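A.B. asks: Attaching a predicted model along with its sequence, questions to come.
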Amino acid sequence: VDIWAIGVITFLLLSGESPFGGCCVGDSNAVVKDNILNARYSFEPEEYWEHVSDDAKAFISMILVLEPGKRPNAHDCQQHTWMHDMNVAGSKALRPNVVDALRSFREFSDLRRLLCEVIGFTLLPEQILDLRKEFEKLDVEGSGEITLKTLKQVLMEQDSGSVRNLTVEEVEDIFNSMRMHKEDTTVHWHHFLAAGLSECPVDERNHRLAFERLDNEKKGYITLNNILELMGPQSLTKSEESLQSLWADSTEIICRTTSKIQYDDFVKIMAMDDDDDIF
């Protein structure tokens, strides 16, 4: 890879001028050659560069170094801050209904979030295609994970169209709601899928598979213990006693019992409107 040429082209694209002269009348070939041989250039005139970030200038300066051995390699260039910022800035806005789904997910109980994740594992590729595209707008490195920094940059980009009067605190709440474990510093794809589940065409097959996974003893119903076993203690944001109280109150309203959820009741829970999230 011709790293030097990348620096020259970047300079030209950002300013409209060659770094070493030659574009203007009066620049002799001898002067241009001397500038090239000595890597002599400047970010002037100011009006050409006032709109260009310091990170972009630093990227050029890192490359246009006289000694080849001191220039970065292609990987170093890709890892530069400016390149990462460009990836984020170039990300398309999340669809407004996806943003709304993420906002609603903040209000879900630990139990319902877990149920959403269980259903997420039952979805077929064609059911998650659209939401996967939305996730890829946030997963700029293609790692299968997203960071709080990237989520903030995409959701709070003023011209992105994603913003629904979101504050920094709201974006942080959205991110935290998608972290399955308290110690996680990133959000994995399956946790994002759980948060955006309302944007996927879930059908009876998905409900049945999810219920059977929870009812691994094939009793015909699920209990709080089934869910707690799947969640693990590190996933809980409330005490087990609080969850037991929530479970009893919710199941009594939905199922007319305080301990068991049968399949039909499970379907009702997953079909509840976001505003009616009593579970």
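C.D. replies: Sure thing, it's come through.

A.B. asks: contacts, neighbours, all on C-alpha from now
C.D. replies: Will do.

A.B. asks: Need the single longest helix in this protein, by residues.
C.D. replies: If you go by DSSP state H, the chain has its longest helix at helix 240-255.

A.B. asks: Sort out which residues of it are buried, please.
C.D. replies: For helix 240-255, a neighbour-count test (16 or more other C-alpha atoms under 10 Å) marks L243, L246, W247, A248, D249, S250, T251, I254, C255 as buried.

A.B. asks: So which elements touch it?
C.D. replies: helix 263-270 (3 or more C-alpha pairs under 8 Å, 6 or more residues apart in numbering; DSSP states H and E).

A.B. asks: If we use 10 Å, what do you get?
C.D. replies: Helix 240-255 makes packing contacts with helix 110-120, helix 224-231, strand 261-262, helix 263-270 when contacts are defined by 3 or more C-alpha pairs under 10 Å, 6 or more residues apart in numbering; DSSP states H and E.

A.B. asks: next up, a second structure to put side by side with the first:
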Amino acid sequence: MEDKRRNGHSPQPNKTKCSNTATATTATTKVKGRPKQSSTIHSVILKEHNLDVYQKYTETEVLGNGSMGHVAKSSGKESSDKSYALKSIILDRVSTSFIDELKNEIHILKAMDHPNIVKLHEVFSHKKQIYMILELCDGGDLYTRLPYTEKDSAYVTGKLLSAIKYMHDHGIVHRDLKFENIMFENKSSTAEIKVIDFGLSKKFATSRLGIMREGVGTLYSMAPQVLQGIYTSQADMWSVGVIAFMLLSSHRPFYNKKRKIMIDRIMRCDYTFKKDYWKPISDDAKDFIDHLLVLDPKVRYVASKAQKHKWLHKQFKMEDRAPTESVTGRVADNLLMYKDNLSLKKLALNVIAHRSSTAEIINLRKAFDQFDSGNDGVISSEEFKVAIQDKCSYSSDEIKELFNSIDINNNGQIMYTEFIAATLEAQGQLDEARIAEAFDRLDTDDTGFISKENIMEFLSDTDATMKDIEHMIQAADTDHCGQVSFDEFLAMFRSDNENKNITPSYLLSSLKASSDFDPLNSPSDGSSDDAHSSDDLVGIDAVIPGGKYDITERKQEEEA
């Protein structure tokens, strides 16, 4: 931490400037630079810099090298105890289409807030290179832990479905789900999975998912309709079926050394459970796969339907994932106290939550899982009410007020980072270094004070108003100088009596892998490469439900 925060070496606030800003802007005027649809607080926490990444981060271990750049384990120069993944891309060495994919990935990751989706923290642009600071996932991909028990397979599948349900609910289709793009966050045997690589993902303007025509993805997990270049979000659900098949059997459902035969099997939906390695697997697991590897996308299970399948109900039980009673009690107590925190402290807690490592929040994440009974990555008001009402004597109206105080984005649901922010102090007093990191993020001009202008800049893509910002600064500015010093900022986290203040209800309105599948050990399913003659093979021009040559489907589209 820099001395200026502790010793007041920063310049004194410009009272005239603050006064002019307030006079020129009415209390309800929204911060300038507003896009048509406002962002969440969590999307604006991510900071984009036009400077050398190595001014802030140090590489500690190179994890992978390539012609276009590299990925390295890194740590912040001011907080070396926390590790990140630093992904570098040399722009001169990549195509325009790859740059578009990179921008697409950054745009999508900014909007994602789910415990099983990799988190992007910062982006740096410097000398024709782009650097992404990502959550470190160094536990290996799904291949590295083969074989899986049926219970472990169900756990991975259940968590994957939660991420996909969240993505689809937010208008995002991944389009390249496969073993390589699902990583374990660390080397622990209890590590969570993280979905990565959103370069090929598609984001729709609304949550209504449309038809896509780009031929993207990886062959072994590719749906028949993708091969024909006309498909929907149901292509992701086909990929879930492939992944579940592989988790349970350590084999691929359609694999063949010859690409033509592999395509034929995909187009025919030709897979089998007759091999010996399927004998110990339950009928429920096979039935689950049968509802995903379905040729007709309209019959294929959607994510919410798959989550309700009896296999997951038996093998992916919520009680098996619960935190200890003591953690549950502390979390509940903290949630009840959270509503009285200052607005600026709530904002800071969300910044800290977003930057927190797995080790720092692992028990809070388990608590979130219990509140999120629908397993879709968000907590609805009804889920919150059911989870909290047996832990307090609050009325329905009081529980609603508590819910709204946590929902700082005012979108009618508690997002993952919002929940973590509201429960962070259940684990005890926050370390000063984590508080200082949040201060630095909010002190956008690096003066050693947080001003109204800083918060205006930070919340420029949200629906925060000048009234919100003035309230936020005034409540924390105990010496009435017009800005918040680090000592005042730290005091919000250290005092039990001076920080009671109801937050305004209007705080807010609101590495792509391009190669085909690399065979596993002993990949063959026993079938011969020559089992089909070329004349018998089904190609990508076959007539399949929901496909390019489905006349009924095309007529319905034209009528619509």
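C.D. replies: Now that the structure is in, tell me what you want to look at. This one's a predicted model, so the numbers in the text were calculated from it and none came from an experiment.

A.B. asks: surely N73 of the first structure meets H80?
C.D. replies: No: if you go by C-alpha atoms under 10 Å, N73 of the first structure and H80 don't touch, sitting 11.1 Å apart.

A.B. asks: how about the helices of the stretch 51-200 of the second structure, start to end?
C.D. replies: 96-111, 150-169 (DSSP state H, counting those that start in this stretch).

A.B. asks: Tell me which of the helices and strands packed on helix 240-255 of the first structure approaches F211 of the first structure most closely.
C.D. replies: helix 263-270 (6.7 Å; C-alpha to C-alpha).

A.B. asks: once aligned to the second structure, how far is the closest one on average?
C.D. replies: Compared with the second structure after fitting, helix 263-270 of the first structure deviates on average by 2.0 Å (mean C-alpha distance after the TM-score superposition for the first structure).

A.B. asks: That helix to helix 240-255, inter-axis angle?
C.D. replies: 110 degrees (axes from the mean of the first three to the mean of the last three C-alpha atoms, to 10 degrees).

A.B. asks: So what touches helix 263-270 of the first structure?
C.D. replies: 112, 115-116, 119, 198, 202-204, 207-208, 210-212, 215, 220-222, 250-251, 254-256, 261, 271, 276-279 (C-alpha atoms under 10 Å, 6 or more residues apart in numbering).

A.B. asks: By neighbour count, sort out the buried ones in the residues you listed.
C.D. replies: Buried residues within the contacts of helix 263-270 of the first structure, defined by neighbour count using 16+ other C-alpha under 10 Å: 112, 115-116, 119, 198, 202, 207-208, 210-212, 215, 221-222, 250-251, 254-255, 261, 278-279.

A.B. asks: which residue lines up with H190 of the first structure in the second structure?
C.D. replies: In the second structure, the residue paired with H190 of the first structure is T417, using TM-score structural alignment.

A.B. asks: ok so that match is a helix residue?
C.D. replies: Yes: looking at T417 of the second structure with DSSP: H, G, I helix; E, B strand; the rest coil, it is inside a helix.

A.B. asks: which residues touch it?
C.D. replies: 41-42, 113-115, 349-356, 365, 368, 378, 423.

A.B. asks: Distance check, it against S153 of the second structure.
C.D. replies: 27 Å (C-alpha to C-alpha, to the nearest Å).

A.B. asks: can you give me the helices in the stretch 1-150 of the first structure?
C.D. replies: 3-15, 29-37, 46-49, 54-63, 74-78, 81-89, 96-105, 110-120, 125-138, 148-155.

A.B. asks: between those, which gets nearest to D184 of the first structure?
C.D. replies: helix 148-155 (11.0 Å).

A.B. asks: Next, the mean deviation of that closest one compared to the second structure.
C.D. replies: Helix 148-155 of the first structure sits 1.3 Å off on average (mean C-alpha distance after the TM-score superposition for the first structure).

A.B. asks: State the span of the second structure onto which that helix is aligned.
C.D. replies: Helix 148-155 of the first structure maps onto residues 381-388 of the second structure, going by TM-score structural alignment.

A.B. asks: Please identify the buried residues of the matching stretch?
C.D. replies: Buried, per 16+ other C-alpha under 10 Å, within stretch 381-388 of the second structure: S381, E383, F384, K385, I388.

A.B. asks: The residues you listed into a markdown table, with extra columns for distance to R6 of the second structure?
C.D. replies: Formatted as a markdown table, these follow (distance: C-alpha to C-alpha, whole Å):
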| residue | distance to R6 of the second structure |
| --- | --- |
| S381 | 41 |
| E383 | 43 |
| F384 | 40 |
| K385 | 42 |
| I388 | 39 |
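
A.B. asks: Alright, calling it a day.
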